[in-house]
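**Student:** curious how this folds, go ahead:
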Amino acid sequence: MSVTHGAHPGESLSAEEAAQLSPEEAMIAGAEADGIYIVHRRERFPIAGTKAEKRAERTIAAVFMVGFLAAVAFIVVFCGAVPFEWQLPGVGNQNYRFFTPLIGGLLGLSLACVGIGVILWAKWLLPEEEAVQDRHDGASDLTEQILVAGTLVSGYQDLGLARRSMLKTTLGLAGGALGLVPLVALVGAMIKKPNRGEGQSLFHTPFEPGMPIVYADGRRVGPGDLLPGGIATVFPGIPGGVKDPDAPTLLIRLKPGETVKARKGQENYHWGDYVAFSKICTHAGCPASLYEQKTGRLLCPCHQSQFDVLQDAKPVFGPATRSLPKLPLDVEMVDGRQYFVAKGDYPEAIGPSFWERP
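**Tutor:** As a prediction, this is how the structure comes out:
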């Protein structure tokens, strides 16, 4: 169907006359009254229910269904179907490495399918239309408001939701599942109070007296591993691997002649020329792991906080206001070789400030 109209027919209509128009007539009249001229308008499928139209509907419905399944799969993976906790290589379940790629890929696939489905709906099923528009100013009167309402109803009828139940159902499924994703991600993690339960305490880490200190691959750390001025990220040696995100620790070997001005009560936390601080920045929880040997400063790359190691990791620049917590160090002999162990846990909660921090 091609439609062409004269100049501004909607402007001569009264509100009563406008109310008598069909939705499509109101849409066309309202468009022209608003300076929009529909040059060409044609239904994609003039005869409803043809095989070609059904085929297009099924294709779009399949795209929406894939988006629905991807969103459901995201929720299932996020809720624990795939482990996300790091495990020692060769010891624990290594499928944790697939967690982040899976949730990212599934969420992207769901969003892409919903977007592609909507675009295909517009290109394959909505009427083909060309229009031009004049610029204009001024408020709309009652007649124009009625015509706009007719335009909205006509647009809804063009979608064909009333007779395309398959598309309506699959779009509702995909949109509904996709809408649950932020709720699961944002609300799901808050169901359990974070400072209660094993591995969830905000006040303690897995370090305890005599706990071996290891590298990420599980190897034990010894005093001879680092050169003066060296730094390494270490963890508590928990069987099966570290599961707590608050455990990463920076082990630093001072250069000759350097000494740390220790905080009160922490004078014996070092061992020889080694000191250890939490890697978690006290501002926003980023890894403060960039070390300048010449200045003795640890830098956080997120917001540029700097901590002076020789002042016991005191913040000297940036938004951080608290020193990095310090881990007490000791060594033990194993098969004639020294290895680091923790004297105990950090004396204070690590990471950013929170409402219950004393």
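**Student:** contacts and neighbour counts: CA atoms only from here.
**Tutor:** OK.
**Student:** distance between the ends of stretch 213-229?
**Tutor:** Using Cα to Cα, to the nearest Å, the end-to-end distance of stretch 213-229 comes out at 19 Å.
**Student:** also stretch 256-270?
**Tutor:** 15 Å.
**Student:** go on, stretch 83-98?
**Tutor:** 8 Å.
**Student:** list the buried ones in it?
**Tutor:** Neighbour counts over stretch 83-98 (16 or more other Cα atoms under 10 Å) mark 83, 84, 85, 86, 87, 88, 93 as buried.
**Student:** quick one, strands of the stretch 1-150 of the chain?
**Tutor:** Assigned by DSSP state E, counting those that start in this stretch, the strands in the stretch 1-150 of the chain fall at 36-42, 128-133.
**Student:** contacts for the last one, please.
**Tutor:** Read it as strand 128-133. The contact list for strand 128-133 (Cα atoms under 8 Å, 6 or more residues apart in numbering) reads 35, 36, 37, 38, 39, 40, 41, 42, 43, 44.
**Student:** count the residues that sit near the fourth one.
**Tutor:** Yep, that's residue 38 we're talking about. Residue 38 has 19 neighbours, counted by other Cα atoms under 10 Å.
**Student:** who are the contact partners of it?
**Tutor:** 3, 4, 5, 28, 31, 32, 129, 130, 131, 132.
**Student:** considering the residues you listed, which possesses the most neighbours?
**Tutor:** residue 28 (25 neighbours).
**Student:** run through the residues that contact that one.
**Tutor:** 38, 151.
**Student:** that one and residue 152: what is the separation?
**Tutor:** On the measure of Cα to Cα, residue 28 and residue 152 end up 11 Å apart.
**Student:** just residue 72 next, same as before
**Tutor:** 32 Å.
**Student:** do residue 34 as well
**Tutor:** From residue 34 to residue 152 the distance is 14 Å (Cα to Cα).
**Student:** neighbour count: these two, which is higher?
**Tutor:** Counted by other Cα under 10 Å, residue 34 and residue 152 do not tie: residue 34 has more neighbours, with 22 against 16.
**Student:** what's the more buried one in contact with, if anything?
**Tutor:** 8, 134, 136, 144.
**Student:** ok, of these, which come out buried?
**Tutor:** 8, 144.
**Student:** in JSON lines: the contacts of residue 34, plus distance to residue 209.
**Tutor:** Shown next, in JSON lines, are the contacts of residue 34 (distance: Cα to Cα, whole Å):
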{"residue": "8", "distance to residue 209": "86"}
{"residue": "134", "distance to residue 209": "78"}
{"residue": "136", "distance to residue 209": "77"}
{"residue": "144", "distance to residue 209": "78"}
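**Student:** one more to line up against the first:
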Amino acid sequence: MSTTHDTHSTEDTDDVSPDELRAMSTEDAMLAGSEADGVHIVHRRDRFPVRGTKAEKRVERAVALTFGISALAGVGFIVAFVALPYHWHLPGTPQNFRFYTPALGALLAVMLIFMGVGLVLWAKWLMPEEEAVQDRHDDPSTEQDKLMTEATLLSGLEDTGLPRRGLILKSLGLAGGALAAVPLVALVGALVKNPGNKLFHTQFRPNKKLFPPNGHVPIVDIDFRRIGPDDLEPGGLLTVFPGIHQDDADGFNGITDASSPTLIIRLKPGQKVKARKGQAGWGYPTDNPEFVAFSKICTHAGCPASLYEQQTSRLLCPCHQSQFEVLQDAKPVFGPASRSLPKLPLGVETGDDGKQYFVALSDYHEAIGPAFWNRP
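**Tutor:** Now for the predicted structure:
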């Protein structure tokens, strides 16, 4: 049955009774409702007046294919999120982790693009072609209005073809399910794995296997050159790292480790640190420290707190202007930071060349950087 309407006008639609509306077909009740609401259907044509033709089936399969591709891309996103390697590896070792983020981005793009293409093709190829002009009005709704609105909604559902196009309905359901599952997996999936105590340790943790017999980790500069007391002038500051690396696929490197940048500061003559409780002997020498070491990572937002004012003995973070008083064990005295910079227990050992070099006597005793949800 054709539903072509080149020009439609309904006179006195407000006088149509509810019984008359109920007796009308959904199409006629919808058109009557449009006229009553000031919407004049200028042109309306079913794209496939004869239902079930090969041409219609061909278009239906094309639309379903786009939804199917969208669904497959969503499933691919979830599989890639779970299965692809993402851990960073040292240069010179397998770098397949670098494909993780591009793969997720590409699959997400394919899912959204084909979902959009499918919806556009569905509207352009399958739903009726229609032109309408609407008048504005502020009249309250009558019972007839409600019945005609109901008919309009039902007619709209019929226009989509969903009740009789099971292939599109199923493929759209799959694509919609993937579209809903992908953000859920992305947002919740990263929280599934318990980080354990990883956030409380850095590569300064003693390692007797690599550094027998006591496991103290040597302190080096960015070139892996060992650092000793003679490398700093009074009032000087130096960024140092744990001198530890293992060059394999799952290796580690103290220079590239984001949690380990540390500042060693040599106090000026006459300066003395008022240590926090339990940290009195963590500098060098232990009885009257001339050298102290603090995490370089600001406890507010993780920026490098590396600007040192010798005259005021304060460390400044350039991002949000937090200031830490070195002579009070890096206590925050200005800005948004609310926690002292963690202090590294510092010691010296004599190297094979007879010179003294700094070592970390232990790891940091508190988590470095900004606060996180389960910090005690």
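**Student:** ok, the contacts of residue 34 of structure 1 vs residue 268 of structure 1, which is closest?
**Tutor:** Of all the contacts of residue 34 of structure 1, residue 268 of structure 1 sits closest to residue 136, with 78.3 Å by Cα to Cα.
**Student:** is it correct that residue 238 of structure 2 falls within a strand?
**Tutor:** Yes. When DSSP: H, G, I helix; E, B strand; the rest coil is applied, residue 238 of structure 2 is found to be in a strand.
**Student:** please look at it and residue 232 and confirm they touch.
**Tutor:** Yes. Under the criterion of Cα atoms under 8 Å, residue 238 of structure 2 makes contact with residue 232 at 7.4 Å.
**Student:** joint contacts of the two?
**Tutor:** residue 265.
**Student:** about what we covered before: buried members of the contacts of strand 128-133 of structure 1 into ChimeraX, please.
**Tutor:** To isolate the buried ones among these in ChimeraX, judged by 16+ other Cα under 10 Å, type:
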select :35,36,37,38,43
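**Student:** which among the contacts of strand 128-133 of structure 1 gets closest to residue 14 of structure 1?
**Tutor:** Of the contacts of strand 128-133 of structure 1, the one sitting nearest to residue 14 of structure 1 (Cα to Cα) turns out to be residue 35, at 17.5 Å.
**Student:** who are the contact partners of that closest one?
**Tutor:** Listed by Cα under 8 Å, 6+ apart, the contact set of residue 35 of structure 1 reads 8, 133, 134, 135, 136.
**Student:** residue 31 is in contact with the third one, correct?
**Tutor:** Pointing back at residue 134 of structure 1 there. No. The pair residue 134 of structure 1 / residue 31 is not scored as a contact, 10.4 Å apart, by Cα under 8 Å.
**Student:** please tell me how far stretch 111-128 of structure 2 is from the chain's geometric centre.
**Tutor:** 29 Å (Cα atoms, centre = their mean, to the nearest Å).
**Student:** tell me which residues of that stretch come out buried.
**Tutor:** Buried residues in stretch 111-128 of structure 2 (16+ other Cα under 10 Å): 111, 112, 114, 115, 118, 121, 122, 125, 126, 127, 128.
**Student:** over to stretch 19-29 of structure 1?
**Tutor:** For stretch 19-29 of structure 1, by 16+ other Cα under 10 Å, it's 19, 23, 24, 25, 26, 27, 28, 29.
**Student:** quick one: map the last one onto structure 2.
**Tutor:** Aligned counterpart of residue 29 of structure 1 in structure 2: residue 32 (TM-score structural alignment).
**Student:** sorry, back to before: can you list the strands of the stretch 1-150 of structure 1 in CSV and add distance to residue 265 of structure 1?
**Tutor:** Output for the strands of the stretch 1-150 of structure 1, formatted as CSV (distance: least, Cα to Cα, whole Å):
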stretch, distance to residue 265 of structure 1
strand 36-42, 78
strand 128-133, 77
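**Student:** out of the ones you listed, nearest to residue 49 of structure 1?
**Tutor:** Short answer: strand 36-42, nearest of these by Cα to Cα, at 16.4 Å.
**Student:** measure how the closest one sits relative to strand 128-133, angle-wise.
**Tutor:** In terms of direction (axes from the mean of the first three to the mean of the last three Cα atoms, to 10 degrees), strand 36-42 of structure 1 departs from strand 128-133 by 170 degrees.
**Student:** strand 36-42 of structure 1 vs structure 2, mean deviation?
**Tutor:** Here the mean offset of strand 36-42 of structure 1 against structure 2 after fitting is 1.4 Å, by mean Cα distance after the TM-score superposition for structure 1.
**Student:** that strand: how far from the chain's middle?
**Tutor:** 43 Å.
**Student:** swap in stretch 144-158 of structure 2?
**Tutor:** With Cα atoms, centre = their mean, you get 42 Å for stretch 144-158 of structure 2.
**Student:** buried sites along it?
**Tutor:** Applying 16+ other Cα under 10 Å to stretch 144-158 of structure 2 flags 144, 145, 147, 148, 149, 150, 151, 152, 155, 156, 158 as buried.
**Student:** what residues are up against the fifth one?
**Tutor:** Right, residue 149 of structure 2. Contacts of residue 149 of structure 2 (Cα under 8 Å, 6+ apart): 30, 33.
**Student:** ok, residue 232 of structure 1 - contacts?
**Tutor:** Applying Cα under 8 Å, 6+ apart, the residues contacting residue 232 of structure 1 are 226, 250, 251, 252.
**Student:** swap in 10 Å and give it another go.
**Tutor:** 215, 221, 225, 226, 249, 250, 251, 252, 253, 276, 289 (Cα atoms under 10 Å, 6 or more residues apart in numbering).
**Student:** one more: residue 322 of structure 1?
**Tutor:** Counting by Cα under 10 Å, 6+ apart, residue 322 of structure 1 has contacts 281, 282, 283, 307, 313, 314, 315, 316, 351, 352, 353.
**Student:** for the third one, what are its contacts?
**Tutor:** If a contact means Cα under 10 Å, 6+ apart, then residue 283 of structure 1 has 300, 302-303, 305, 315, 318-324, 351-353 as its contacts.
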